[in-house]
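> Sequence first, predicted model second:
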Amino acid sequence: MVNWEDAFRKWVDAKNLDPILKQQLIEMKSNKNELQDAFYEQLTFGTGGMRGVLGPGINRMNIYTIRKAVKGLAFYLEENRVNYRDRGVVIAYDSRYMSKEFAIEAAKVLGVHGIKAYVFEEIKPTPLLSFAVRYLGTVAGIMITASHNPPEYNGFKVYNEEGSQISLDEANEIIHHIQQVEDELHIEVLTEKHLVENNLLEWMNGEVDHAYLEQLIKISKMDEQALLAEKELKIVLTPLHGTGLPLVRNGLKQLQFKHIHVVDEQAIPDPEFSTVQSPNPEEKQAFKEAIKLGDEIDADILLATDPDADRLGVAVKNNENKYVILTGNQLGSLMLDYLLMHTNKHVLKNARMIKTIVTTELGRSIANEYGVKTIDTLTGFKYIGEKINEFDATGETFIFGYEESYGYLISSFTRDKDAVQAAVMACEMAEFWKNKGMTLVDALEKLYKKHGYFKEGLDALTLNGLEGQEKIASIVNDFRHNEQQAYGNMKTIYVEDYLQSTRIYKNGQNKMEKVYLPKENVVKYILEDQCWICLRPSGTEPKVKWYYGAYGKTEKEVDERLSTLEKSLQEIIVQPLHLT
């Protein structure tokens, strides 16, 4: 922790401080709490990058914190990559405030080290950045985005040369180099003009998009005749003011989906996300305009991509003719089942499905039916990407990866969650079931009747500032050492502590095993009857999250168990805080 008052004075007294940031600092002088929050610590560079509120200060997203992060990345590349100058770094950005400016700042810092930057001329989705790293053969990628955070946020994500989010080891090395940069206000940068004249900056146009679309059509499971046939499915698409529209629309057109209706008000890139409370497709309010348009045209499926188009939400009509939003667990399970039923049995023998430790167990049951092995990773798609990279050496076949938070990947030509791939596959799947007289809701019920009912829940607490940080740490610590033997009538079988890499059996078994996953501050309780709970602090927001999942032979049984878990966790986590 730094002395925030000293850090503030250093900034406000700096001679060449950006004039906009300087004015904001002057306006903040009367608000001690705001100043302290902006300067009490360095903006955290986590396991994949950093994300924070825009504004002046070392704990804010601005040109100086961007420069410092890029400087650290440049030092890392110099030490760990060959031909890094010629191979360069590709940079993309979304529709948020300062996104393009931050992308250019990153290029200006890289240029000082002689590292060429490939920067997209227009806003692009995160999965395209992942693809671009692999397509261009760069040593790294940078994505300027804060995903579906509120408008006042922006972020900085780093991708390695495989197109995946950086590994824990890579992140730690980059963090080490960032910490060696002592003065973020005096980092050398080159001018944009100098970069262009010296071939250190190349603006990217449509080449990468076209190459991506060529790969995208290959994920289809339709035969040639079906592929060329015009589809009857009626689709509503909203990019929620972000980057997803061009690639999703063109990807659907390639598969001969002709009835694509765009929510025009939300097709315009807008850093305020003015038509939604939050640009998060997990939330029902984000679908308000899509549902209105869907009702007008009697659409079969509604698609919503988040601002950087790595997450996809889908809504379809139920038996009461009302649109319901499928959860990430439900949509992922449906796609997994569709993919496996249309994959050659010889391929399935060596196939691997990857999910996170908080993703539904329905996926494991489906994979087992087809003889496909399931691999569990820690929460976060970066770990799924790492596993896929390992398959390049082991010869295992990646078949599908997903997480509960609306992230899916069908083909590994990208190495991060990809809402473009998912949107195209969701529509192909919906068309398949429509031709059988069924909706995706019907198809999901069919899965439940075969495998049993699986349902999941998620709750979270947002606790801002230094005090909030301390409370989150206390909550996680209490949960870790809680000797809870049962939740309702569901006994604890064992507890997995991923920070300690241990699996400890309860209820008198007195047995311990090693867990072979990366160390992370996460605790998971495995309960009877295929039920479970898991608690983790967020790596990108001032939140603590707890996940829970239940199983039942009937819908009534699973609902009762899920309700028991929800109430128990509220009593254990929230009530002791006496929050008003």
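All right, it came through fine. Numbering: from 1, shown residues only.
> use CA for all of it now, contacts and neighbours both
OK.
> Can you list the buried residues in the helix or strand containing Leu334?
For Leu334, the host element (DSSP states H and E) is helix 328-341. Of all the residues in helix 328-341, those buried under the rule 16 or more other CA atoms under 10 Å are 328-340.
> Let's have those in a markdown table, adding distance to Lys519.
Converted to a markdown table, these look like this (distance: CA to CA, whole Å):
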| residue | distance to Lys519 |
| --- | --- |
| Gly328 | 25 |
| Asn329 | 25 |
| Gln330 | 28 |
| Leu331 | 29 |
| Gly332 | 26 |
| Ser333 | 27 |
| Leu334 | 31 |
| Met335 | 30 |
| Leu336 | 28 |
| Asp337 | 31 |
| Tyr338 | 34 |
| Leu339 | 32 |
| Leu340 | 32 |
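> what packs against the helix holding Leu334?
helix 362-369, strand 397-403, helix 419-434, helix 440-451 (3 or more CA pairs under 8 Å, 6 or more residues apart in numbering; DSSP states H and E).
> May I have the residues that are in contact with the closest residue to Asn329 other than its chain neighbours?
In this structure, Asn329 finds its nearest non-sequential neighbour in Glu404, 4.9 Å apart by CA to CA, 6 or more residues apart in numbering. Counting by CA atoms under 8 Å, 6 or more residues apart in numbering, Glu404 makes contact with 327-329, 332, 358-360.
> and if you look at Ala286?
Residues near Ala286 by CA under 8 Å, 6+ apart: 240, 276-280, 304.
> Just the ones in helices from these, please.
Among the contacts of Ala286, no member falls in helices (DSSP state H).
> If any of these are buried, give me the PyMOL selection for them.
Burial among those is assessed by 16+ other CA under 10 Å; the matching PyMOL selection reads:
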select buried, resi 240+276+278+279+280+304
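> Output the contacts of Ala286 as a markdown table; include the columns distance to Gly549.
A markdown table is the format used below for the contacts of Ala286 (distance: CA to CA, whole Å):
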| residue | distance to Gly549 |
| --- | --- |
| Leu240 | 29 |
| Val276 | 29 |
| Gln277 | 28 |
| Ser278 | 25 |
| Pro279 | 26 |
| Asn280 | 22 |
| Ala304 | 25 |
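> among the contacts of Ala286, which two are most distant?
The span of those, defined through CA to CA, is set by Gln277 and Ala304 at 14.3 Å.
> From what I see, Pro281 and Pro307 are in contact.
No: contact between Pro281 and Pro307 fails when scored by CA atoms under 8 Å: they sit 9.5 Å apart.
> which one of the two has more residues nearby?
Neighbours were tallied for Pro281 and for Pro307 using other CA atoms under 10 Å; the higher tally belongs to Pro307 (32 against 28).
> Setting aside sequence-adjacent positions, which residue approaches the more buried one most closely?
Once flanking residues are discounted, Pro307 sits nearest to Gly242: 3.8 Å by CA to CA, 6+ apart.
> let's bring in a second model and compare:
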Amino acid sequence: MKIKKSALEWCRAPFDLNMQNQVKSLINKETELKDAFYKDIEFGTGGIRGIMGPGTNRINKYTLGKVAQGLSLYLKDQFRYKKIKAVIAYDSRNKSEYFAQIVANILSANSIQVFLFNSLRSTPQLSYTIRSLKANCGIVITASHNPPDYNGFKLYWKNGGQIVPPKDIELEEIINSIKYNEILFEGKKDKLTHLGKNTDAQFHKVCISLAKQKTNSKRDIKIVFTSLHGTSINSIPVILEKVGYKNISIVKEQSTPNGNFPTVLSPNPEEPEALKIAVNQAQKENAEIVIGTDPDSDRLGIAVKNEDGDFILLNGNQTMMIMSHFLLSVRKEKKLINSKDYIASTIVSSPVIKKVASYFKINCILTLTGFKWIGKEIENRKNENFIFGGEESFGYLIGNKIRDKDAITSALLACEIGSVLKCQGKTIFDFMIECYKIYGPYKERLINKIFTGKSGAEKIHKMMSNFRKNPPKTINESKLESVEDYLFSYKYCLKKNKKYKLNLPKANVLIYILKDKSKIAIRPSGTEPKIKFYISVNKKNFKYNNWKLTELELEKRIDSIVKELKL
């Protein structure tokens, strides 16, 4: 009854006729109506993200309008008696430009000076531009790597990082208090400035300064690049050419920005399927590296040749290890490493990153899932040297000039690593094996279980509750040693029968650590209707000094864990 009442409210003013008709078409479709109206779309993970369409639980001009109107009021409260500036970017998704203009109109209607990019731009460029223009906040209209029917609103604060507590909680309260008839949709033209190509050159220069290596290598590696129909087509080829790369082969059928992402099931470089066309092209052209980004260019996928000459997709943990070890090795050679250096990662990523930090005798900061927390650490540690940050979900950041994961700069770094190694007669795959020989071999796997709609959300909640209340005593014949529960902020050691406090903000994350040092992290996604299982296993040494045999053994251990957890 409550759902239908809410839907009927959308069938009259202040909602426009188009929206009213869309809602009316759902009235007799019980499941669709329920999913569209059973709740208000939640402000979380730095903004809102969801399926586009009519309803309170969908992305549309009114749900985005509430967020933009609430943000306007919050900005006025936070920056009283000051000229408030906001930067807005958008990606290649369907309706991204339309939604960006709506948000720009609402902010300008509230007397906020808006700087709107005149065409699609990447998330890392937005993050950088906030800082360069000394804006108070920034917004990018994107749903990152989600399927085509999604879109969203990611919010960044004046430091260029995503909004974090307590600001997100304070803002959410204001958003929830906004009524739809209070949204100011009529923008003020004198409060709107368009940003063009003049901002690109500055951003490209910064990316190059962060990733370019001082080397005598020829930069003659053969690169295949795909933007997966997204924003990086405007940045990565230009930057690579400026640095000196000439053998760049662009995947033409994926180079045109297109919100339907017609050549892939999902524009997510984490998925091997998304890079299949690029890898096939690389094989035909005898390329040495494949790089691909998601639509807003914050995630980077890398495929390299293994010892048999076949392309493999590096997982996020492997890329993170390779990049951090390489950057720190360069600093060590130059005798630049000092006690203020640190790298950062997340609690669901591979434990190998802590070993990298330990090897170079620097700090490793672990945060909750989401790059906003790494951005927060950078802001809080202004007297320390942030070298590199990464998370298993293909997000990486070099230096502190950009404050969110950055596939543009990371793509250049990947090519630079490949070039330096080629000059030494090595490949990126060889370098990865060298790292594993230092830190011990690791293997990871991410399992996603998707449950859509209201019933799906209830199932995910039930699964998390069950894993929390009934942890297994053994998994794959290895005893459970400890349970980390970030929702209740404790680590429980079974052997000592003792609880320890976890000093991170509360989050719905559960981590099992086994006696054999296997790690299983479980959490519901903050942006999609899925529950995620992050599995990491490792060994002290290689099996017969052979990576293939070692990898096979580690994969079998993961298979056993998946089977026992009934995933």
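In hand now; what should we look at? Here the structure is a predicted model, which means the values were calculated and not measured.
> Fetch the TM-score of the aligned pair.
Remark: TM-score between the superposed chains equals 0.95 [TM-score structural alignment, normalised by the length of structure 2]; 559 aligned residues with a CA RMSD of 1.8 Å.
> mapped onto structure 2, which of the contacts of Ala286 of structure 1 hold?
Counting by both residues aligned by TM-score structural alignment, their matches' CA atoms under 8 Å, the contacts of Ala286 of structure 1 that remain in contact in structure 2 are 240, 276-280.
> How many neighbouring residues does the alignment partner in structure 2 of the residue nearest to Pro307 of structure 1 have?
When structure 2 is aligned by TM-score structural alignment, the residue opposite Gly242 of structure 1 is Gly230. Using other CA under 10 Å, Gly230 of structure 2 has 30 neighbouring residues.
> got the contact list for Gly230 of structure 2?
Per CA under 8 Å, 6+ apart, neighbours of Gly230 of structure 2: 91-92, 255-258, 293-297.
> Kindly present those as JSON lines, with separate columns for secondary structure and distance to Ile130 of structure 2.
Formatted as JSON lines, these follow (DSSP: H, G, I helix; E, B strand; the rest coil; distance: CA to CA, whole Å):
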{"residue": "Asp91", "secondary structure": "coil", "distance to Ile130 of structure 2": "17"}
{"residue": "Ser92", "secondary structure": "coil", "distance to Ile130 of structure 2": "20"}
{"residue": "Ser255", "secondary structure": "coil", "distance to Ile130 of structure 2": "27"}
{"residue": "Thr256", "secondary structure": "coil", "distance to Ile130 of structure 2": "27"}
{"residue": "Pro257", "secondary structure": "coil", "distance to Ile130 of structure 2": "24"}
{"residue": "Asn258", "secondary structure": "coil", "distance to Ile130 of structure 2": "26"}
{"residue": "Thr293", "secondary structure": "strand", "distance to Ile130 of structure 2": "22"}
{"residue": "Asp294", "secondary structure": "coil", "distance to Ile130 of structure 2": "21"}
{"residue": "Pro295", "secondary structure": "coil", "distance to Ile130 of structure 2": "20"}
{"residue": "Asp296", "secondary structure": "coil", "distance to Ile130 of structure 2": "16"}
{"residue": "Ser297", "secondary structure": "coil", "distance to Ile130 of structure 2": "17"}
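> quick one: which of those residues is nearest Ile106 of structure 2?
Looking across these and measuring by CA to CA, the closest to Ile106 of structure 2 is Asp91, at 19.3 Å.
> Helices along the stretch 1-150 of structure 2, start to end?
Listed in chain order, the helices found in the stretch 1-150 of structure 2 under DSSP state H, counting those that start in this stretch are 2-9, 17-24, 30-37, 61-78, 96-109, 123-132.
> With distance to Pro147 of structure 2 and mean neighbour count as new columns, can those be given to me in JSON lines?
Converted to JSON lines, these look like this (distance: least, CA to CA, whole Å; neighbours: other CA atoms under 10 Å):
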{"stretch": "helix 2-9", "distance to Pro147 of structure 2": "25", "mean neighbour count": "15"}
{"stretch": "helix 17-24", "distance to Pro147 of structure 2": "21", "mean neighbour count": "16"}
{"stretch": "helix 30-37", "distance to Pro147 of structure 2": "17", "mean neighbour count": "18"}
{"stretch": "helix 61-78", "distance to Pro147 of structure 2": "19", "mean neighbour count": "21"}
{"stretch": "helix 96-109", "distance to Pro147 of structure 2": "14", "mean neighbour count": "23"}
{"stretch": "helix 123-132", "distance to Pro147 of structure 2": "18", "mean neighbour count": "25"}
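> Out of these, which is closest to Ser560 of structure 2?
Using CA to CA, the nearest of those to Ser560 of structure 2 is helix 30-37, at 35.7 Å.
> Residue range in structure 1 corresponding to that closest one, please.
Residue span in structure 1 matched to helix 30-37 of structure 2, by TM-score structural alignment: 32-39.
> mean shift between the matching stretch and structure 2?
Compared with structure 2 after fitting, stretch 32-39 of structure 1 has a mean deviation of 1.0 Å; criterion: mean CA distance after the TM-score superposition for structure 1.
> what does that stretch rub up against?
Residues outside stretch 32-39 of structure 1 that contact it (CA under 8 Å, 6+ apart): 2-5, 7-8, 28-29, 56-60, 465-466.
> What's Met440 of structure 2 aligned with over in structure 1?
One thing to correct before we go on: residue 440 of structure 2 is Gly, not Met. Under the alignment by TM-score structural alignment, Gly440 of structure 2 pairs with Gly452 in structure 1.
> Revised request: answer the last question for Arg93 of structure 2.
With TM-score structural alignment as the criterion, the equivalent of Arg93 of structure 2 in structure 1 is Arg96.
> OK, contacts around its match?
Counting by CA under 8 Å, 6+ apart, Arg96 of structure 1 touches 145-146, 151, 154, 270-272.
> cutoff 10 Å now
Counting by CA atoms under 10 Å, 6 or more residues apart in numbering, Arg96 of structure 1 makes contact with 123, 144-147, 150-155, 241-242, 269-273, 307-308.
> quick one: terminal-to-terminal distance for stretch 371-389 of structure 1?
End-to-end distance for stretch 371-389 of structure 1: 22 Å, by CA to CA, to the nearest Å.
> And stretch 81-94 of structure 2, by the same measure?
37 Å.
> buried stuff in it?
Judged by neighbour count (16+ other CA under 10 Å), stretch 81-94 of structure 2 contains these buried residues: 84-94.
> Same question for stretch 560-579 of structure 1.
561-562, 564-566, 569, 573.
> Output the residues you listed as JSON lines; include the columns secondary structure.
Listed next are the buried residues of stretch 560-579 of structure 1 as JSON lines, based on DSSP: H, G, I helix; E, B strand; the rest coil:
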{"residue": "Arg561", "secondary structure": "helix"}
{"residue": "Leu562", "secondary structure": "helix"}
{"residue": "Thr564", "secondary structure": "helix"}
{"residue": "Leu565", "secondary structure": "helix"}
{"residue": "Glu566", "secondary structure": "helix"}
{"residue": "Leu569", "secondary structure": "helix"}
{"residue": "Ile573", "secondary structure": "helix"}
